[in-house]
Every structure is written in C-alpha cells, then in structure tokens.
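In: have a look; sequence and predicted model below, questions after that.
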Amino acid sequence: MRKHFFFYSLLVCMLTVVGYLQVMYTDEPFIVSYDHDQIKLENEEKVLNWLDGTQMENDSKIHSYSLGDDYHYFYVKGYSDVLVSYGMDLKGDNPYTFLTANFKEGKPDDEVFIEIESNPLICCDGIVVDDSYKGE
C-alpha cells in the first residue's frame, strides 16, 4: 500500500513539474499585433476625429497617430499593403526596441489603415516608417 502511495505521489510530482516547465517555455509574452481597418472601441472617438482631418489633407501621403505607448494608427494614401515588424538593436550598450511600418506603394487611389497594438513593457522605444516594401 505504501509503495503505491509513494509511486502515485512521485508520478503526480513529476507530471506537475513537466507541466510547469512546458507552460514556462511555451508561453511567450505579447509584444505586438496589428489589424487592417480596425479601431479598438475605447479609442474610436479620438481616432475617427483624427482620421477625418487626415483624409481631407492632400499634401501628405502617410499619417500617423499614437495613443500612449500601446496604440498606433496609420492612414496612408497611394499605398496598397504594409509589413509591420518588431526589431531590437543596440544603442550604445543598451537595447533599443522599435516597430517598423513598411508600406508598399500602390495606385494613387489605394489606401491603407492599420491599428498597431504593442506591449509597452516590452516595446517600443521608437517607430520607423518606411515605403520600400516590394513583397507580395
């Protein structure tokens, strides 16, 4: 009887440790995500007011709007797609994290609107806007 109790106790302990290690090494923290043509409900009024003003301008093709460190919006004219990426470099001896919004040039009547959400505990020290994206 004691052998069975010891065996089952050992088995439960091993399964607990294995389960903990599996969770510990597979759960990666949220860093960044983005959506086309979406606005977080809590930001909708501010973003729509900003967007109304940008759509009336003819001078600039790329417009950006940030709400704190965690939400960034881009509205671009004359571009057909975007590639959003997260990167890290060294600035001196310190890590420097950044988002890149790389837009693909399109037809004059093309438009792209994106919402980027980032984890302010991890990302980002800066935002890079580029228009060299040639991909599919």
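Out: Received, thanks.
In: alpha carbons only for contacts and neighbour counts from here, please
Out: Will do.
In: quick one: the strands in the protein?
Out: Taking DSSP state E, the strands of the chain run over residues 32-36, 62-67, 71-77, 79-91, 94-105, 111-118, 126-130.
In: of all the ones you listed, which one comes closest to Y20?
Out: strand 32-36 (25.3 Å; Cα to Cα).
In: show me what the closest one is packed up against.
Out: If you count contacts as 3 or more Cα pairs under 8 Å, 6 or more residues apart in numbering; DSSP states H and E, strand 32-36 packs onto strand 111-118.
In: and Y75, what does it touch?
Out: Counting by Cα atoms under 8 Å, 6 or more residues apart in numbering, Y75 makes contact with 51, 54, 62-64, 111-114.
In: got another one to weigh against that:
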Amino acid sequence: MKLITATFLILFLITGCSSPKEEKPFILSYEFNKIDPKHEAELQKWLHDAKEDQEIKIHNIDLDGYKYSYVKGYKDVEVSYIHERQEGKLKQRFIKGTENDEVFVQIKYNTSICCTGSIYETDDSEPSNN
C-alpha cells in the first residue's frame, strides 16, 4: 500500500510541477511571388499599376491581415517584427539588385499583435516610417 501511495505521490509531483509548454502566438509569415486567392482580382490591377509606375520606389497594399509589397531593382527582402513602446511594427529591408530584379512579397500577419506601423528600408537609403 505504501508503494502504491508513494508511486502516486511521485507521479503527482512530476506532473504537477511540470508546466505545459506555452505556445508562442503567430506573429507573421511571408512568401515570395504569392497572392492569396481572395485577393487575386484586386492585386492583379494593383501589381500591374505598381510595375508601370516609375516614380514610386516601394509599392505596398494592406488587405485583411496581409501586406503585399513590390519593389523593382531589388533582389531580396528581409522581413522582421519590431516591438517597442507597446507597439508592433513590421519592417521590410530591401536588398539592392540589378535594374531587372524585382521583389514581390506577401506578408500575412496577426492583426491582434501586428502591425501598428511599418518601416521600409533599402540598403541605399534612409528608413521611412508609415
């Protein structure tokens, strides 16, 4: 009887003392050259217009927890989440390429956590905030 009680006590202590692993919330994910099907119609026109525009360097659009960005003359982008002063910001830093390179990125983000602002940066300019 003492053995059974001791076994239950040990099991209780082991399971009672171990805390369940806390899952981290989804903040953001990104993919290149991808459009969510529900945004297809709206984005085809937006992307066409962005590719034709020679004046604006970085084109972006927000749609229901998604941000799409298009930049010509750049070959890659670094995407990060910055949390400071009780705000979550999305940062995109574009890496210079040739005049024929382009970056089109879809960023899906958790609207309850991200993003009260955006930072756009290229490796040949100063950061800009939106």
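Out: That came through fine. All values derive from a computational prediction rather than experimental measurement.
In: returning to what we had before: Throw the strands of the first structure into TSV and include distance to V17 of the first structure, thanks.
Out: Formatted as TSV, the strands of the first structure follow (distance: least, Cα to Cα, whole Å):
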stretch	distance to V17 of the first structure
strand 32-36	30
strand 62-67	41
strand 71-77	37
strand 79-91	33
strand 94-105	33
strand 111-118	32
strand 126-130	39
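In: list the contacts for the residue minimising distance to the centre of the first structure?
Out: Against the mean C-alpha coordinate of the first structure, by Cα atoms, centre = their mean, the closest residue is V32 at 2.2 Å. By Cα under 8 Å, 6+ apart, the residues touching V32 of the first structure are 86, 116-119, 123.
In: same check on E121 of the second structure?
Out: 91-94, 127-128.
In: so what does it match up with in the first structure?
Out: Counting by TM-score structural alignment, E121 of the second structure lines up with D130 in the first structure.
In: how close does its match get to A101 of the first structure?
Out: Using Cα to Cα, to the nearest Å, D130 of the first structure is found at 6 Å from A101 of the first structure.
In: just K61 of the first structure next, same as before
Out: For K61 of the first structure, the distance to A101 of the first structure equals 14 Å [Cα to Cα].
In: the more surrounded of those two?
Out: Neighbour count, other Cα atoms under 10 Å: between K61 of the first structure and A101, A101 has more, with 20 against 15.
In: does the more buried one touch L83 like I think?
Out: Yes: counting by Cα atoms under 8 Å, L83 is a contact partner of A101 of the first structure at 5.9 Å.
In: picking that back up, from the contacts of Y75 of the first structure, which is closest to L11 of the first structure?
Out: So of the contacts of Y75 of the first structure, ranked by how close each gets to L11 of the first structure (Cα to Cα), first place is I114, at 49.7 Å.
In: could you dump the contacts of E121 of the second structure to JSON lines with distance to G73 of the second structure?
Out: Putting those into JSON lines (distance: Cα to Cα, whole Å) gives the following:
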{"residue": "K91", "distance to G73 of the second structure": "19"}
{"residue": "Q92", "distance to G73 of the second structure": "15"}
{"residue": "R93", "distance to G73 of the second structure": "13"}
{"residue": "F94", "distance to G73 of the second structure": "10"}
{"residue": "P127", "distance to G73 of the second structure": "17"}
{"residue": "S128", "distance to G73 of the second structure": "18"}
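In: which among those count as buried?
Out: By neighbour count, with 16 or more other Cα atoms under 10 Å, the contacts of E121 of the second structure hold 91-94 as buried.
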